[in-house]
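Participant: pasting a predicted model and its sequence here:
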Amino acid sequence: MHSRFSTLLWLEELNAERELQEFTIRGALLRKGASYLHLEVVGLAEGRPNLNIGDKVSLKKLQSDGLEMEYIGYVVEINGEDVGLRVNSGFHSSYLGEPLDVEFSLNRLTMRRCHQALELTKHFHEILFPTRVVPQTPQWTEPWMDESPTTESGNESSASVDMKSKATQTKAAVGKQTAKPLPIKGQFFNTDLNPRQREAVKRILEGECRPVPYVLFGPPGTGKTITIIEAILQVYHFLPSSRVLVCTPSNSAADLICIRLHYSGFLHAASLARVNASCREKEAIPEVLQPYSRAGEDLRHAAFHRIVVSTCSSAAMFYNVGLQVGHFTHMFLDEAGQATEPESLIPISLISEMDGQIVLAGDPCQLGPIVKSKQAAAFGLGVSLLERLMANPLYAKHDWGYNPKLVTKLIYNYRSHEALLALPSKLFYMGELCFKAQRDIVDSLCQWKGLPKKGFPLLFHGVRGEEMRECSNPSWFNPTEAVQVMMYCSELATKLYNPVPLSDIGVIAPYRKQCEKIRLLLSKRGLSDIKVGSVEEFQGQEFLVIVLSTVRSGKLAEVADAQNSLGFLDNPKRFNVAVTRSKALLIVVGDPHILIRNPCFRALLQYCLNNGAYKGCDPPQ
C-alpha cells in the first residue's frame, strides 16, 4: 500500500505541475488594488488551473537590458476568476500596469501530509485491509430505552413522519440554539431518529469491532449527518474518557458539522474546537463558529478539547505538536467518499491501531475524490478508502444483508418526492430507498402547469441546441438550453399562486461558461439570487427545484467530455448527485440524441417517456 500510494501521489503531483505550466499566462495585465495586485485567470472556476489561498505565483518581467526580473506573489483572495496577489510592497507601488509573464507554482502541503500519513500507517494493516473481525469488549453495555414506537416496517402515521422530516432530517434543520435537559444513559438526544439511524448510533457507541472501521452508508437525503451528530453527542456525554476527532475533506462540510453541534444545545462551548488552516481567511469562517475557531488556533490547547473538528489535511498539524498516537479515541470521517485514501489516512494515523474507533460516513455511489492524473486514477487514487472497504468481503452486501457490526445502510429518504427517488434508488441503491419526506413540501409543485403529467414532478425537455466555445476558452455553452433554463426559472419564480422563492431553485450545469450565460440571463430577469453551479458545488445540498442543463449537443460531445473529465456523460456518480438534489421538482434540459448514449441518461429518458414526462424535440427512436 505504502509504495503504491506513494507512487500514485507522485504521479498526481507531476501531473499537477505539468498542468500548471500549461496555464502560464504570457503578457498578463494586472490590475492594481489598494492592497493587492489582481489577476484575471480564465477557467479558474472549473479548476483550470486549480489555485488555493497561499499558493505561490511567479511574475516575470523582461528588463531593457535583456535580463529577466522575477517577483514572487502569493494568492490571498479568489473571487470567481479574479485572483488577489500579495507582492513585495516596493514592487506593488512601482507597478504601472506593464505586461508580465505569470507562472503558477504547486502548493505541495497536502501532498506532503499524505506521504507522511502513509509512513505513519505502515503498521495499520488490520485496519486498512481487514480479513476478520475480532470482537472487543464493548465500550457501552447499558440498556437502551427506545422511546419512539417507530418500527422498521414503517407502521407510522404519516403525521409523525412529516413531523420528523421537518424537524430533524433536512439540511435546513439548523436553527436557534437552546439549552436542553440532558437525556439519561440509554436515551437518544434526538428522539426522532429512525430505526436504522438508531442502530448505527448503538453500534458506534459499543465499538465492538474497533479498530476495524465502521461504515455508515448514507445515500442522498437519508439523514447521515443527523446520525453522526447523535453519535458524537452520545460518545461525548456517555464515554467520559473519550476524545473525538471529526474530519471532512472540505471546510464547508466541517463547518456544517460544527454548526449542527453548536445548535444541538447539548454541548458546553468549551468542549468544541474548530481547527482551521492558517491560510483560511477569517471572513470565510461562519460567524457562529468564530469562538470555536479561536479555541482551535493554539493547536496544543485545541487537542485537549473533547471534540475537535477539522479538514483531513489540517489534522496533520497535530503531528507538529507531538501528540501521542491514540490521543483521540474516536475518529469520525464524514463525506469519506470524497477523500483520497492517503488523505483519509491523515486523521486515521492519529488513532490507536489497537483500540481506536474509526467511523467512515458517506456514500460510495456519489462523487469521489478529484484526481487529475489519468495514470493515478487508473491505478486507484480516485477510489476512496470508503469505496475500497465496501468492496471488501467483510463489508460487502450478502443475501442476508450487510454485517450489522460493520455497516449500517440508511434507507429512509427525507428529501425527495417518490417519483424523483425511484430511478436513483433502482440504479444505485438496489431499490431499497424508502420515501419518508414531508408530503406537503414534496407535493407542492405536483400541479404546476409546466408539467406534462400532473402529479409526476419530473420533466425531461428535449432540446436540439448547438454547443459553442468562445475563442480559445475550453468551456462549452449552449445558448438554446440557457434560454430554456431561464424561462423555466422565471415561470416558477413569478407564478401567481405560491411563487417559488429564488433561494429554493438551483441550476446545475457542467461547464463554467454555461453557468455564466445562465447567470447573465437570470440577472436580466431579476433572478440573480438563484444558485447556478457545477454538480460538485451542489453535492451535499438540497433545493425545492433543480433545473439541469446538460449542454452537450453534437457528435464530438462524448469524446471531449472523456478527455476533459468534465460534464455528466462519463460519470454515473455525477449523474447520481445531480438528480438527487431536488425535493419537489426536477427539470432536465438536454439533447436526448446525445444523452441516450449514456446508460444513466438513457434510463432517465426511458423513465420520463414511460410516465408521460417528456416534452420538446422528437425523442430518439
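Facilitator: Looks like it came in fine.

Participant: for the rest of this, base every contact and every neighbour count on C-alpha atoms.
Facilitator: Fine.

Participant: P291: neighbour count?
Facilitator: Using other Cα atoms under 10 Å, P291 has 14 neighbouring residues.

Participant: show me the biggest strand of the chain in terms of residues.
Facilitator: Ranked by number of residues, the top strand in the chain under DSSP state E is strand 68-79.

Participant: which is the next helix or strand following that one?
Facilitator: Using DSSP states H and E, the helix or strand that follows strand 68-79 towards the C-terminus is strand 82-86.

Participant: quick one: list the elements packing against that next one.
Facilitator: Here strand 82-86 touches strand 37-40, strand 68-79, going by 3 or more Cα pairs under 8 Å, 6 or more residues apart in numbering; DSSP states H and E.

Participant: after it, which helix or strand is next?
Facilitator: helix 89-94.

Participant: before we move on, back to that, which one, of the helices and strands packed on strand 82-86, ends up nearest to P347?
Facilitator: Nearest of these to P347, taken as Cα to Cα: strand 68-79 at 26.8 Å.

Participant: which parts of whichever strand or helix holds D255 are buried?
Facilitator: If you go by DSSP H and E, D255 is part of helix 251-264. For helix 251-264, burial by neighbour count (16 or more other Cα atoms under 10 Å) applies to 251, 253-264.

Participant: equivalent analysis for stretch 3-19, please.
Facilitator: Buried-residue list, stretch 3-19, by 16+ other Cα under 10 Å: 5-6, 8-9, 11-13, 15-16, 19.

Participant: try this one side by side with the last:
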Amino acid sequence: MQYVVKSNSPKNFRASKPLPAEFIASSSSNAGPGPSEIEDPKEVGKGGTQRYEIPKNIEEMIKNDIVPPVLKMPLSPDTYADYFAALLYAEDFYCEKWSDYLLEDVVLKLREKKSPGLQDQSDKKKSKKGSNSKTQKNYPFVAFEINKVNQRRPFLLSRDHVHLRPVGKGIDFEPFHGVLFRVERGTILAEFKDDFYNQHKPSKRYDVSFSFNRVCLKRAHRAVSAAASPLLSKILFPNITSLPTQGGKVSPMDQILNHKLAPIPYLIVYKGLPPSFTVTSLIKNIVLKIYESCKESRILICAPKNSICDDFVRLIMEKVCESDIFRANAAFREKEEVPDDIMPACIFRRECFTCPPLDELQHFRIITSTFVSTFRLYNAGLKAGHFSHIFLLDASSAIEPETIVALVDLVSEETVVVVTGSVQDRPKWVRSDIGRNHGLKESFFERLRMSEPYWSDNPLLITDI
C-alpha cells in the first residue's frame, strides 16, 4: 500500500458528478460532530448555498503557517465575525490541503459490527426493526489501514466521505461512495451501500480517496457572519452594569422560569461526562414546567449530537402531547438510525426527513434539533422571537460557531437562552493547528463561564450542579 499526495493527478478522485443523497450510509448518531446532511434543494434562497471561499490573503497566510492578524487581537463584538471566520477558513484550508491525499493498492477487510465494542447505537436500534428491506441490511464495516503518523495523513472525522475505485479502473469509473464511521488506532472503519458489497471480493484491491463534509462549516460561516448585530452582541458578550436584587435562595428552575435578564444566557454547569441523572432530570423538569405552566411558550431544545436530541425526546414524550412535539432531523439522516419510539415526533416523506408547512411548524410547543440543523427551522419560515426559550444542551462539546447557529436567526430580546455544559469537556473535532491553538477548542459555554458576569457565580446567571 502506498500513501500518495499528488496535485492534478488523474488517480486522485472523489466523484465525477455530485454525490447522490442516497450514498450516505447509516452512521452512528453518537460518533461525530454533527448530522449527516446533504443540501436540501428546498433550502436554496436563504444563504444555504453560499460557498464562503477563503479570501486569497487569508489563504496565503494559512498556507505559510502565518497566523492571521485578527487572531492576535482580543475577541470582541468588533472582531468577532472576522476572528471566527479566520478560524473556519483554517479548517477549510485543511480540507483543501488534504483533498489530493490518495491511498493506492489498498487491501480491504470486512469487520462485523457485532464485534465487541463496535456495535453502535444505530445498529442496536436497527436490530429491533428487522431486516426485510435492503436499507436495513447489517453490512459489515469496511476496514483498511492508514498512516498512523498524524502529520502524514488527513485528520479525518466521522461522516467524512470515503471513495473506493478498484485498481485498474479508469477515471471514467464512478467510485463507490461511503461514509467514515471512525478511525481506530490507524485503521479506518467505513460504511458503504449495496453496490459496493455486491461486487466486492477479498482479492480485490482499491485506490482510496477522501472528501470532507462541509455542511457544518458552511452553517458555521453563515452564523458568524450574522453575529455582528447588537442583539447577538448582548448574548455573545454579556455586559451587565447592575444585577437585580433577590431575597433568599431561588432554585435554577425558578430562575429560568422568571429570568429577568433575557436574552443574556443562563448557564447550567456540571462536572463529569456524560451528564449525570441529576443534570438530565433537572433540565427535563425545567422544560416540562415551562410547557405546563405557560401555554404560550415555544421551546427549542438543541444539542451537538443526534443521540442527545433523541434521548431528550424520549425523556419527555410521556409527559407531552404527541401533537406538541417535533423532532427536526437533517434531511438525509438515515431513517433506520432514528429510534422507533421517537419516530412519531418526526416527519419522513419521500425518502427524507422534512419540516412541515409553516402553519403546522408554528403549532409545535417543543422542537428538538442539532445545532447545525436548526437552520432548517429558519429556512422553513420561523422568525426571531418565535421561541420563548432556547436550550443549548451539552454546549461544552461543540465549537462556538456551530453552537450559535441556533441563535442567529431565532433569538429575540425576550428569548430566554439556557446554555449547559461540563467543565471537563471541550470540542474534540478541530482539524487545523490554527483552529486548535487559537480559539476553536474553547466552546461558547466555556468562554461565557470564564467571562466577567459569570465569575461571581451569581445565581441570577449561573448554577453549578
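Facilitator: Looks like it came in fine. Predicted model, so just to flag it, every value in this text is computed and none were measured.

Participant: and the helix holding D255 of the first structure, what does it pack onto?
Facilitator: Against helix 251-264 of the first structure (3+ Cα pairs under 8 Å, 6+ apart) you get helix 224-238, strand 244-248, strand 307-311.

Participant: what about 6 Å?
Facilitator: For helix 251-264 of the first structure, not one helix or strand is in contact under the criterion 3 or more Cα pairs under 6 Å, 6 or more residues apart in numbering; DSSP states H and E.

Participant: next structured bit after that helix?
Facilitator: strand 272-274.

Participant: whereabouts in the second structure does that next one align?
Facilitator: With TM-score structural alignment applied, strand 272-274 of the first structure matches the range 325-327 in the second structure.

Participant: hmm, who's touching the matching stretch?
Facilitator: 345-346, 364, 366-368 (Cα atoms under 6 Å, 6 or more residues apart in numbering).

Participant: list buried residues within the residues you listed.
Facilitator: Listed as buried from the contacts of stretch 325-327 of the second structure are 345-346, 364, 366-368; burial here means 16+ other Cα under 10 Å.

Participant: would you list the buried residues of helix 251-264 of the first structure in CSV and tack on distance to R196 of the first structure?
Facilitator: Below are the buried residues of helix 251-264 of the first structure laid out as CSV (distance: Cα to Cα, whole Å):
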residue, distance to R196 of the first structure
N251, 28
A253, 23
A254, 24
D255, 25
L256, 22
I257, 20
C258, 23
I259, 24
R260, 20
L261, 21
H262, 24
Y263, 23
S264, 21
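
Participant: circling back: out of the helices and strands packed on strand 82-86 of the first structure, which is the most enclosed?
Facilitator: For those, the largest average neighbour count (mean count of other Cα atoms under 10 Å) is found in strand 37-40, namely a mean of 19.

Participant: contacts for it, please.
Facilitator: 30-31, 81-85.

Participant: mean deviation, that strand versus the second structure?
Facilitator: Taken over the aligned residues, the distance from strand 37-40 of the first structure to the second structure averages 5.4 Å (mean Cα distance after the TM-score superposition for the first structure).

Participant: picking up where we left off before, and which of the contacts of strand 37-40 of the first structure is nearest to L216 of the first structure?
Facilitator: Nearest to L216 of the first structure among the contacts of strand 37-40 of the first structure: E81, at 37.4 Å, using Cα to Cα.

Participant: my read: the closest one touches V41, true?
Facilitator: Yes - counting by Cα atoms under 6 Å, E81 of the first structure touches V41, with 5.2 Å between them.

Participant: which of these two has more residues huddled nearby?
Facilitator: V41 (19 against 15).

Participant: residue in the second structure paired with the more buried one?
Facilitator: Match for V41 of the first structure (TM-score structural alignment): F144.

Participant: mind listing what its match touches?
Facilitator: Applying Cα under 6 Å, 6+ apart, the residues near F144 of the second structure are 108, 187-188.

Participant: swap in 8 Å and give it another go.
Facilitator: Residues counted as contacts of F144 of the second structure (Cα atoms under 8 Å, 6 or more residues apart in numbering) are 106-109, 187-189.

Participant: ditto for K32 of the first structure
Facilitator: Applying Cα under 8 Å, 6+ apart, the residues near K32 of the first structure are 38, 92, 95, 97.

Participant: of all the residues you listed, which two lie farthest apart?
Facilitator: H38 and Y95 (11.8 Å).

Participant: rewinding a little: for the contacts of K32 of the first structure, which one is nearest R512 of the first structure?
Facilitator: Checking those one by one against R512 of the first structure (Cα to Cα), the nearest turns out to be H38, at 20.5 Å.

Participant: which stretches of the stretch 351-465 of the second structure form strands?
Facilitator: Counting by DSSP state E, counting those that start in this stretch, the segments of the stretch 351-465 of the second structure that form strands are 352-353, 366-370, 389-392, 416-422, 462-464.

Participant: and those strands as CSV, adding distance to H177 of the second structure?
Facilitator: Below are these laid out as CSV (distance: least, Cα to Cα, whole Å):
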stretch, distance to H177 of the second structure
strand 352-353, 19
strand 366-370, 25
strand 389-392, 33
strand 416-422, 36
strand 462-464, 46
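
Participant: now for the ones you listed, which one comes closest to L382 of the second structure?
Facilitator: Ranking the strands of the stretch 351-465 of the second structure by proximity to L382 of the second structure (Cα to Cα) places strand 366-370 first, at 11.7 Å.

Participant: mean distance between the closest one and the first structure after superposition?
Facilitator: With mean Cα distance after the TM-score superposition for the first structure, strand 366-370 of the second structure averages 0.9 Å from its match.

Participant: that strand - contacts with which helices or strands?
Facilitator: Contacts defined by 3+ Cα pairs under 8 Å, 6+ apart place strand 366-370 of the second structure against strand 299-303, helix 306-316, strand 325-327.

Participant: where do the helices sit along the stretch 1-150 of the first structure?
Facilitator: For the stretch 1-150 of the first structure, the helices defined by DSSP state H, counting those that start in this stretch cover 2-22, 89-94, 109-120, 125-128.

Participant: report the inter-axis angle for the first one versus helix 109-120.
Facilitator: For helix 2-22 of the first structure against helix 109-120, the angle by axes from the mean of the first three to the mean of the last three Cα atoms, to 10 degrees is 170 degrees.

Participant: name the helices or strands packed onto helix 2-22 of the first structure?
Facilitator: strand 100-104, helix 109-120, helix 374-378.

Participant: for I518 of the first structure, which of those is the nearest?
Facilitator: Nearest to I518 of the first structure among those is strand 100-104; the distance by Cα to Cα comes to 30.0 Å.

Participant: which part of the second structure matches that closest one?
Facilitator: Strand 100-104 of the first structure covers residues 206-210 of the second structure once aligned (TM-score structural alignment).

Participant: G616 of the first structure against Q484, yeah?
Facilitator: No - in this structure G616 of the first structure lies outside contact range of Q484 using Cα atoms under 8 Å: 10.6 Å.
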